[in-house]
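Engineer: Test case, fold it:
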Amino acid sequence: MGPRDLVLTPMGLRFGGRVLPCTIGRGGVTDRKREGDGATPRGVHRLVGMLYRPDRMARPADWALPIRPRDGWSDDVRDPDYNLMVTRPHGFGHERLWRADPLYDLVILTDWNWPSARKGAGSAIFIHQWRGPGRATEGCVALSRADLRWLAPRIRYETRLIVV
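Structural biologist: Down below sits the predicted model:
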């Protein structure tokens, strides 16, 4: 584990000499991730992208890309674009990235089951804003808005999320 890695510990997400309180999937940590299980997959995950709502915040890092109103993320195993960003309307199940709530105002993308997705192995694992302390995700790692905004400009494309 290097100094630029994000490391999920029982105390929170460790990075840059800090431990940031976080939440994970309602299914805990797993070695056998499946679509819909609500679990956070164990392993070393590269960070491969950052998305943000330009109407709600300034660009948080030079490699961040804006989320647009019609952006979504496919989580439907029947979709040829499973576990990829899609444009809505979309004929298969998907999550809206442009949301009324602030959960996806800033999204850090990991390489979980990407770019060549295995059907049913679980769609995107994001690092995003939490609903509140102790409120589980569907498998993602979630932080407070303040901690997520602190983290975003300090990570790099080569940073890894390590879930042990």
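
Engineer: Going by C-alpha atoms from here, please, whenever you check contacts or count neighbours.
Structural biologist: Will do.

Engineer: host element of residue 109?
Structural biologist: Per DSSP states H and E, residue 109 falls inside strand 106-110.

Engineer: now that strand, how far from the centre of its chain.
Structural biologist: 4 Å (C-alpha atoms, centre = their mean, to the nearest Å).

Engineer: Now do it: which elements does it pack against?
Structural biologist: Contact here means 3 or more C-alpha pairs under 8 Å, 6 or more residues apart in numbering; DSSP states H and E; on that basis strand 106-110 packs against strand 43-52, strand 126-129.

Engineer: Can you lay out the ones you listed as a markdown table showing distance to residue 141 and mean neighbour count?
Structural biologist: Converted to a markdown table, the helices and strands packed on strand 106-110 look like this (distance: least, C-alpha to C-alpha, whole Å; neighbours: other C-alpha atoms under 10 Å):
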| stretch | distance to residue 141 | mean neighbour count |
| --- | --- | --- |
| strand 43-52 | 12 | 20 |
| strand 126-129 | 5 | 25 |
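
Engineer: quick one more, to check against the first:
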Amino acid sequence: MIGPLSPSVITVRRKPGHDSRGLLSVGGGIGFDVALGKGGISAFKREGDGATPRTEMAVLHGYWRADKGPRPETALPMRPIRHDAGWCDAPWHAAYNRPVRLPFPQSAETMWRTDDLYDIVLVLDWNIGRRQAGRGSAIFMHLARPGYLPTEGCIALKRRDMLRLIQFVSSFTRVAVIG
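Structural biologist: Just a heads-up that it's a prediction; the model follows:
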């Protein structure tokens, strides 16, 4: 158990000596290893750069694969991922950085993946509340590949760590990527 109260801030920083590996801490205490973007952490995030944005982001809601397990225990709003779920990453489209249904006429990421990365996904408010074309899309907290291989800009952790953390995450939680 992380603690009796829901964390208000989750901090992510680069692991010393590793641009695409990080340490996630809750309330300055419990920590988890995480994978970061292959472009490291950047204060100048752009679509396709592979970087994790250096910023503070709200946790908006989450998704999970209902065929892979029950709804995770969390106060966060969670939606089951559908077979036709996508996320638009076409900067000039009106649905940019929004969920869409596949097939989609523009570029979109598939949410129903053949690997396990999106079995549990938390949507972080990067370029969602106030979208700007080309600033980057789909910055999620999701499950990590074995060995914490780099992401395309997301924050990824082991399934067991995600299941432990998500119990204490709510719509009031913020994720601070500090470098």
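
Engineer: Residue 92 of the first structure is nearest to which of the helices and strands packed on strand 106-110 of the first structure?
Structural biologist: Among these, the nearest to residue 92 of the first structure by C-alpha to C-alpha is strand 126-129 (20.1 Å).

Engineer: Which strands or helices does the closest one pack on?
Structural biologist: Helices and strands touching strand 126-129 of the first structure, as assessed by 3+ C-alpha pairs under 8 Å, 6+ apart, comprise strand 106-110, strand 141-143, helix 145-151.

Engineer: Quote the end-to-end distance of stretch 127-136 of the second structure.
Structural biologist: 7 Å (C-alpha to C-alpha, to the nearest Å).

Engineer: I meant to write stretch 124-138 of the second structure there.
Structural biologist: Per C-alpha to C-alpha, stretch 124-138 of the second structure runs 8 Å from first to last residue.

Engineer: Quick one: distance of that stretch to the chain centre.
Structural biologist: 13 Å.

Engineer: and for it, what span of the first structure is it aligned with?
Structural biologist: Matched against the first structure by TM-score structural alignment, stretch 124-138 of the second structure falls on residues 110-124.

Engineer: what does stretch 86-94 of the second structure give?
Structural biologist: Per the alignment by TM-score structural alignment, stretch 86-94 of the second structure matches residues 72-80 in the first structure.

Engineer: returning to that earlier point: how about the helices and strands packed on strand 106-110 of the first structure, which one is nearest residue 162 of the first structure?
Structural biologist: strand 43-52 (4.5 Å).

Engineer: The closest one vs the second structure, average offset?
Structural biologist: Mean deviation of strand 43-52 of the first structure relative to the second structure after superposition (mean C-alpha distance after the TM-score superposition for the first structure): 0.6 Å.

Engineer: now that strand, how far from the centre of its chain.
Structural biologist: The answer for strand 43-52 of the first structure is 7 Å, by C-alpha atoms, centre = their mean.

Engineer: Please tell me which residues of the second structure it aligns onto.
Structural biologist: Counting by TM-score structural alignment, strand 43-52 of the first structure sits on residues 55-64 of the second structure.

Engineer: again with stretch 155-163 of the first structure
Structural biologist: Mapped onto the second structure using TM-score structural alignment, stretch 155-163 of the first structure spans residues 169-177.

Engineer: about what we covered before: most packed of the helices and strands packed on strand 126-129 of the first structure?
Structural biologist: Mean neighbour count (mean count of other C-alpha atoms under 10 Å) peaks for strand 141-143 among these, with a mean of 26.
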